[in-house]
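> After the sequence you'll find the predicted model.
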Amino acid sequence: MATGLLLLALALLAVGASIGSTGFEGLLAARHDAVALQILLDIRLPRTLGAWLAGALLGLAGAVAQGLFRNPLADPYLLGSASGASLAMALALVLLGVSPFATAWLVRVGLTGAAFAGAIGGVLLTLLLANSVQHTLRLLLAGVIVGVVLGAAKDLVTLGAPDILSAMQGFNLGSTSFVGWTACALMAGVWLLCVAVAWALGHVLDGLSLGEATAQSLGLPLPRMRAILILVLALATGTAVAQTGMIAFVGLAAPHLARSLVKTTHSRLILLSSLAGGVLLMAADILARWLLAPQELPVGVLTAVLGGSYLLWRMHKRGGGLL
């Protein structure tokens, strides 16, 4: 199955490299036109590859979240990373237009850096409120509270500075338009690190699936392992959100897609969910560029439609349940 998902990703990469502002233009044009070659190498390829990498990070984070909390409705944004990133982005946009000192500081950090810091900050605030990583219910409640409070703070900032509404809308709907080779390299490094750590800790998620009491009886050091898994979840989600904004449903739908194709341990499930997430976001990005060319649809809208439709179909097929 992993081989099939990789082959599908390569096929979609070729398709994504062929799509321009006026529809399918083909890869052959780049062989005879220097401008077309530059567009291919500097815009289309990094954007399409970046969409796969961001989707792979979200798919991995979704599988970790659902295994960690033993909840099929858990997604990567469950611990406050989404609201933290949105608030940080809103504050950064306001500061860019107000303070010359803040502008110079933000030029060094960048909006993506601010969004990443906000996502990590939201997770840290959740952990602080939960006061422990040992109690799953407390973590969930703290994540909900942080999401609501930081989301309200972001709305207040936006109301006070309505000129940032357009930029915030683009961030909240998600976009791969500004992903370059540097962002691809960063996401690839984080993805490799997170996959390696999550794969190594797959047996912990297998134990948790049997219940915390059973996992403890197996001798698993749950507090330390749970903390590492939350770190992986925060790092993968924060990196993806910082580069592409808020992409809906990929982290939720990808693990369900992987589980529907094969029943396996969490180590393999994490890898398969990551590959499925990459394919899902890459396909959505291609459709976003092609459906209304030369205009583009927000990729987050398409992932919500595709992911939501798939989950509704699974619920209907299984008589109202996802598992």
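Nice, thanks for sending it over.
> going forward, measure contacts between C-alpha atoms and count neighbours the same way
Fine.
> dump the residue contacts of the closest residue to Q38 other than its chain neighbours.
The spatial neighbour of Q38 that comes closest, neighbours along the chain excluded (C-alpha to C-alpha, 6 or more residues apart in numbering), is A30 at 7.9 Å. Neighbouring residues of A30 by C-alpha atoms under 8 Å, 6 or more residues apart in numbering: 36-38, 40.
> what sits up against stretch 163-173?
Judged by C-alpha under 8 Å, 6+ apart, the contacts made with stretch 163-173 from elsewhere in the structure are 86, 89-90, 93-94, 158, 244-248, 298-301.
> Could you pull up the residues touching the residue nearest in space to the middle of the chain?
For the chain, the residue sitting closest to the mean C-alpha position, by C-alpha atoms, centre = their mean, is L58 at 3.3 Å. Each residue near L58 by C-alpha under 8 Å, 6+ apart is listed here: 76, 236-237, 240, 250-251, 274, 277.
> Please apply the same query to L37.
Contact analysis of L37 by C-alpha under 8 Å, 6+ apart lists 29-31.
> what's the answer for R259, then?
L269.
> cool, F69 as well?
The contact partners of F69, by C-alpha under 8 Å, 6+ apart, come to T136.
> got another, please set it beside the one above:
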Amino acid sequence: MTVLDKAVEGDVTAPARRRRPTGALLTGGLAVALVGLIPVAASLGAYPVPVGHVLASVRHHVGLGGGELDRVAESVLWNVRFPRIVLALLVGASLGCAGALMQGVFGNPLAEPGVIGVSSGAAVGAVAVIAFGIDFLGTWTVSLFAFASGLVTVLLVYAMSRSGGRTEVVTLILTGIAVNAFAGALIGLFLFFADTAAINQITFWQLGSLSQATWPKVLAVLPCAAIGLGIAPLYARRLDLLSLGERPARHLGVDVERLRIVLVLVIALLTAAAVSVSGIIGFVGLVVPHLLRMAAGPGHRLLVPASAVLGALVLLAADLTARTVAAPAELPLGVLTALLGSPFFFWLLRRTRRRQGGWA
């Protein structure tokens, strides 16, 4: 057994191992709640479909019996509701997992994916396309430009924050803040040159929404989400060691710089893919890992996959609320998550400050 394995098994995750039954029960409960919410979300909306009919339609399509519904109900379910539900699951899982990785990499419980500029960078690409009427890729233009600009922004932030072959966390965060400010200025400039129709579309995109969900958009996000969600748990042990501090982690065999590079790219991949199809949806990556950390402890072998499950559950519930609470109107999803997440962030800020005895 290597030094890294001994350290992880013996010292770092011993508390997590003692909590494993609780963690497994929590994850299982979240998965059951998620599975239970899916048919409910599919049944509710402007055209209600009973849950029993939803389940029957699903069984019919997978060849397990059941009956086919009338043409309108089938169209509503399979062309509107289910693409939106699957997209909410992918986006929520990506943002939740990215938030857990972000807080682990930076060693800061207040970190979230937008800190390194990926959300604002993706917004610049999307806003530029909408403002200047670029559409040579058809309906894919906004999503692809947003995804590409988000990834480029993160790479730029990372390159600008490196010095002497190393990257300091504080420098990375401050560089991200500066890039976020610059991206905000670019968005304002593009809005100045946009016409009224484009401004309305940009505003709707910035507020976040899944109302334009389609199966092609699901297929666009699926590979990025699958790659990111598949890679993330592989680095859970190293994140546990990194929580001890950079120097102890290096002594235990962790290549800290390489770990940061890989995980920042994974965070960028997950967040850029999510933002490119849903617009800016904040606080999911901040709130979800904290709720799990308070419930089941800081071990990343539980925290990373459970954050993906809870992120999917939270975003699906938020999207269901956004499209039903003010029916027939629809609340912007990003606004709803911010309204719920901001008080939590304020409470977390005061709690952290009180525990540390002040920051002065």
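Sure thing, it's come through. Everything numeric in this text was worked out from a predicted model, so none of it was measured.
> what's the closest non-adjacent residue to the residue mapped onto R226 of structure 1 from structure 2?
In structure 2, the residue paired with R226 of structure 1 according to TM-score structural alignment is R260. Among residues not flanking R260 of structure 2 along the chain, V105 sits closest, at 6.4 Å (C-alpha to C-alpha, 6+ apart).
> That neighbour: helix or strand, and which one exactly?
For V105 of structure 2, the enclosing helix or strand under DSSP states H and E is helix 82-106.
> Over to G45 of structure 2?
When secondary structure is defined using DSSP H and E, no element contains G45 of structure 2, which sits outside every helix and strand.
> got it, and the one 3 residues further on?
Using DSSP H and E, P48 of structure 2 sits within no helix or strand.
> Report how many residues lie close to it.
Here the number of neighbours of P48 of structure 2 (other C-alpha atoms under 10 Å) works out to 12.
> Same question for G28 of structure 2.
By other C-alpha under 10 Å, the burial measure for G28 of structure 2, its neighbour count, is 14.
> Are we agreed that E296 of structure 1 is in a strand?
No: the assignment for E296 of structure 1, made by DSSP: H, G, I helix; E, B strand; the rest coil, is coil rather than a strand.
> out of everything not next to it in sequence, what's closest to it?
Beyond its immediate neighbours in the sequence, the residue positioned closest to E296 of structure 1 (C-alpha to C-alpha, 6+ apart) is R289, lying 5.0 Å away.
> Span of stretch 210-222 of structure 1 from start to end?
Stretch 210-222 of structure 1 has its terminal residues 13 Å apart, counting by C-alpha to C-alpha, to the nearest Å.
> contacts for it?
When contacts are defined by C-alpha under 8 Å, 6+ apart, stretch 210-222 of structure 1 is touched by residues 134, 204, 207-208.
> Select from the residues you listed the one having the most neighbours.
If you count neighbours using other C-alpha under 10 Å, the busiest of those is V204, which has 24 neighbours.
> Am I right that that residue is in a helix?
Yes: going by three-state DSSP, the assignment for V204 of structure 1 places it inside a helix.
> what helix or strand does L124 of structure 1 sit in?
Using DSSP H and E, the secondary-structure element containing L124 of structure 1 is helix 111-130.
> ok, I164 of structure 1 to A92 of structure 1 distance?
Distance from I164 of structure 1 to A92 of structure 1, counting by C-alpha to C-alpha: 10 Å.
> cool, L127 of structure 1 as well?
L127 of structure 1 sits at a distance of 24 Å from A92 of structure 1 (criterion: C-alpha to C-alpha).
> circling back: what's the burial count for the match of R226 of structure 1?
R260 of structure 2 has 20 nearby residues by other C-alpha under 10 Å.
> What distance do you get for it to M294 of structure 2?
Spatial separation of R260 of structure 2 from M294 of structure 2 under the definition C-alpha to C-alpha is 25 Å.
> And the strands in structure 1?
In order along the chain, structure 1 carries the following strands (DSSP state E): 19-20, 23-24.
> Distance to A104 of structure 1 added to those, as TSV?
Supplementary listing: those in TSV, determined by distance: least, C-alpha to C-alpha, whole Å:
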stretch	distance to A104 of structure 1
strand 19-20	35
strand 23-24	39
